[in-house]
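# Attaching a predicted model along with its sequence, questions to come.
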Amino acid sequence: MGNDGIRDIEAPVTAGGPRVLRRDEWDTWYGTLLRAFGGIPEPAEVLEVYRELTQTDRSLGVWDGDECVGTAGAFAFRMTVPGGAAVPAAGVTMVGVAATHRRRGVLTSMMRRQLDDVRSWGEPLAVLTASEPEIYGRFGYGAATFQLNAEIETDRVRLSVPDGTDDVRVRYAVPADVLDACEAVFARLVPARPGMIERRPGWARLDVLDPADGREGASPLQCVVARRDGEVTGYARFRVRPEWGPSGHNGTVVLQDLAGLDPATEAALWRFLFDVDLTRRLSVRARPVDEAWQYQVSDVRRCRPQLRDALYVRLVDVGAALQARTYQAPVDVVFEVEDAFCPWNEGRWRLTGDAKGASCARTSDAADLALGVRELGAAYLGGVSLGALGAAGRVRELRPGALAEASLGFASDVAPWLPYGF
């Protein structure tokens, strides 16, 4: 579940302030959230999973009498950062405000309480996906990862594959029956890419839920598993949307998710999806922006790639967050950080680090770069260049050469990626 960008201004909250959710209030609370997103009911099996996954002690509600008018939650995640460490991060979710109570400071009051709570939990990062990105910038969240969408004309585009692809066997499997094997593959991939989130218990069930009213004319969920030398090395979950026209078949493969432990496995899975019978298109959503298939296709224009923002990152504790990751080139830079919403972050911080580790502490030394916490969040996972932010006027260079040094150090060879929503 994403986050509702209710437009909210600084104004007195006429309802009560945010308070921690009680378990017996969940149905009412979640109903307020669904209404904020348009009021379309969710299937019973989906509701049941979200009810179990919700951490009520980390969830907030705003109440006006007996009526719930605001919702916000925060999952306890661990997210991979550059260098491979799994860092505690609050996964902000289920944010909504009743239309009857907008522009009364409800959202601001929840964001204020939530970030105070995250700090008290000792979690240096907060992350979210935004239904309305412009809302969360003023709370210090910066767009840190992007995702690739594509509509591939598989009847016109050829795929060249690397050596070893033919050694990989791809076979159909019942999605629920191979869930544990697929999760083992996923777990091995998490440390390798910034932005990936360790799977908490119970989350894997969301990947194999298959309510009929959520298929949008496509088949039930299908799964193939890739094996090399008897070991499961990858999987793909997808649906097929059949269609027929005057010239014959015109179906679409709709990819849900795909993972492979090596290039040959990934290529074998993509080749399978390109060749599904009676289809001419492959619809791809929310993939890494540096995924290899883009460089294996014969005509990228007929894939119609599109970028979209994905994960927004907020540094709750600047020092702890910057110290938790590594830097691909040596850095020794003093940041002058602006953070009006979390003033404990404001001031000068000296970051010293390299590929082996880092330290970050307050300093009275002259600043080399001046920027807001939003810009630090955008650059944190290495997918957004500090240099590009500087060119946009979002980072000010106070010492010549400091921006190039920091930008190189913050970069990541592997594009950060959020593999699933929350």
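Looks like it arrived, so ask away.
# For the rest of this, base every contact and every neighbour count on C-alpha atoms.
OK.
# which residues touch the spatially closest residue to residue 149 that is not a sequence neighbour?
For residue 149, ignoring the flanking residues on the chain, the nearest one in space by CA to CA, 6 or more residues apart in numbering is residue 285 at 4.4 Å. Applying CA atoms under 8 Å, 6 or more residues apart in numbering, we find residue 285 in contact with 147, 148, 149, 150, 255, 256.
# In the helix or strand hosting residue 47, which residues are buried?
Per DSSP states H and E, residue 47 falls inside helix 44-53. Of all the residues in helix 44-53, those buried under the rule 16 or more other CA atoms under 10 Å are residue 50.
# buried ones in the helix or strand following that helix?
Next along the chain after helix 44-53, taking DSSP H and E as the criterion, comes strand 60-64. Within strand 60-64, the residues that qualify as buried are 60, 61, 62, 63, counting by 16+ other CA under 10 Å.
# Check which helices and strands strand 60-64 sits against.
Helices and strands touching strand 60-64, by 3 or more CA pairs under 8 Å, 6 or more residues apart in numbering; DSSP states H and E, are strand 19-20, strand 67-80, helix 106-120.
# Give me the angle between the longest one and strand 60-64.
The reference is to helix 106-120. Per axes from the mean of the first three to the mean of the last three CA atoms, to 10 degrees, the angle that helix 106-120 makes with strand 60-64 is 150 degrees.
# next up, a second structure to put side by side with the first:
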Amino acid sequence: MTMEPRVLQRSEWDAWYDVLLSAFASEETSQERELYRSLTEVERSLGIWDEGRPVATAGLLSFRMAVPGGAVVPTAGVTMVSVAPTHRRRGLLRSMMRRQLEDVRAAGQEPLAALTASEPAIYGRFGYGLAARALSARIDTSRVALELPAPTAAEADGLRLRQSDEAASLLAECEAVYARVVPRRPGMLARRPGWERMPLLDPERSRAGASPLRCVVALRDGEPVGYARYAVNVRWTETGASDGEVRLRELEALDPAGYAALWRFLWDIDLTTSIVAGDRPLDDPWLHLVNDPRRCGTAVGDSLYLRPVEVGAALAARCYAAPVDVVLEVEDAFCPWNTGRWRLSGDEKGAVCEPTRDAADLSLSVRELGRAYLGGTSLTALAGAGLVAEQRPGSGALRATAAAFTSEVQPWLPHGF
């Protein structure tokens, strides 16, 4: 019997969600389950059933994502994707991925689709390209000094910190800062109502001996200008010396003085000798404030995967670092409506992108377009890998287009979904 995706009914959510938990061998608390239930957009969720039992799941979330130039663009967040082990290699995943993209296109509201990948090798064949990476670090604060520039009188005036061992008590201050930083960095997601609860999830099984989640807020004249969410794991060596660590969950700030004050606070927490930070931007400013980068244990991992659903609307939704007028020949086997030639004309103020019959300057797949879209991956680097081709060598089209696609800051996804 043919099994096709269909829209989830609210009464089916528990059975559908249990398939997802089983696929990821996950445990959860009742608090987590209720949060995920409330955030699931049932009308945008798909399932596949076999003899009345769900065997595959996939959902979409209605996000708005920052893009180069500061616009916050409607984006379909692909999430909760799973196929039961008993039903692998039957084309179920492919059918759900296609149905999702067709539904997004039919709605006509979201030119982009994004996801985080449990297995990166899976999603390239559906046109998703790695658009943002994340930095992790284990900083030896007992041996690395934080060298902060002296704040100006204006920056220092009225700046103070407020700390709480209960992160939820400072939620309003944190969200006020977060909302203001979103347009500054491509890849950041504006939080819809309910999503402010996601960063506060703190199940005991995930603490590995650390404290419950804490928070510190930087205030200037009573107004929040930054915050950090963190936990502390106090440990002791055999000789009785303290050897604890600060686990940084989140840190955002509106200005350098607030940012520096938060890092200084974390650096100076008693009984700790290290800061463990995961999922930070590749160009996080603290990298320029330490005196010994070799003792900071940095590593880079993949984070956000992106694909244009509608090439023309996606390229017109962002701004460009330099004037650009280029014809792109795009190949998109999975969403053939994107295949063809597109003339992109734009600058730092905006852009238009429309189908054309003019000769192509560059050719690339939609996956490579997704990689370059947020400005974190150079079209020149992709050309060096043979993934972007300049159709008229020596024309300068590659150099000019690559310069236009760059971003002032590295793209970054602040939290998963």
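Great, that's in hand. Keep in mind that this is a model prediction, so the values were computed, not measured.
# so can I have TSV of the contacts of residue 285 of the first structure showing secondary structure and distance to residue 339 of the first structure?
Formatted as TSV, the contacts of residue 285 of the first structure follow (DSSP: H, G, I helix; E, B strand; the rest coil; distance: CA to CA, whole Å):
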residue	secondary structure	distance to residue 339 of the first structure
147	strand	27
148	strand	31
149	strand	33
150	strand	37
255	strand	40
256	strand	38
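# Can you show me the strands along the stretch 301-422 of the first structure?
306-309, 312-315, 331-338, 347-354, 357-362, 369-372, 395-397 (DSSP state E, counting those that start in this stretch).
# for the last one, the distance to its chain's centre please.
Pointing back at strand 395-397 of the first structure there. Remark: strand 395-397 of the first structure is offset 27 Å from the chain centroid, using CA atoms, centre = their mean, to the nearest Å.
# which residues sit in contact with whichever residue in the second structure pairs up with residue 126 of the first structure?
Aligning on TM-score structural alignment places residue 126 of the first structure opposite residue 113 in the second structure. Residue 113 of the second structure makes contacts with 75, 76, 77, 78, 306, 307, 308, 309, as judged by CA under 8 Å, 6+ apart.
# And residue 415 of the second structure, by the same measure?
By CA under 8 Å, 6+ apart, the contact list for residue 415 of the second structure reads 199, 279.
# Please identify the helix or strand for the match of residue 126 of the first structure.
Using DSSP H and E, residue 113 of the second structure maps to strand 112-115.
# once aligned to the first structure, how far is that strand on average?
Here the mean offset of strand 112-115 of the second structure against the first structure after fitting is 0.3 Å, by mean CA distance after the TM-score superposition for the first structure.
# compared with the second structure, how much does the helix holding residue 47 of the first structure deviate?
Looks like 0.4 Å for helix 44-53 of the first structure (mean CA distance after the TM-score superposition for the first structure).
# and that helix, what does it pack onto?
helix 205-208.
# 7 Å - rerun?
Counting contacts by 3 or more CA pairs under 7 Å, 6 or more residues apart in numbering; DSSP states H and E, helix 44-53 of the first structure is packed against no other helix or strand.
# What span of the second structure is that helix aligned with?
So helix 44-53 of the first structure sits over residues 30-39 in the second structure, by TM-score structural alignment.
# Give me the contacts around the matching stretch.
The contact list for stretch 30-39 of the second structure, computed with CA atoms under 7 Å, 6 or more residues apart in numbering, reads residue 194.
# and that stretch, how far from the chain's centre?
Here the centre of stretch 30-39 of the second structure is set off from its chain's centre by 21 Å, with CA atoms, centre = their mean.
# just the helices in the second structure please.
13-23, 30-39, 92-107, 153-156, 171-181, 256-267, 311-316, 366-372, 379-384, 397-405 (DSSP state H).
# Let me know which of those is tucked in deepest.
When you average the neighbours per residue for each of these (mean count of other CA atoms under 10 Å), helix 366-372 leads with a mean of 26.
# Check the mean deviation of it from the first structure.
So helix 366-372 of the second structure averages 0.2 Å relative to the first structure (mean CA distance after the TM-score superposition for the first structure).
# Where does that helix end up in the first structure?
With TM-score structural alignment as the criterion, helix 366-372 of the second structure aligns to 373-379.
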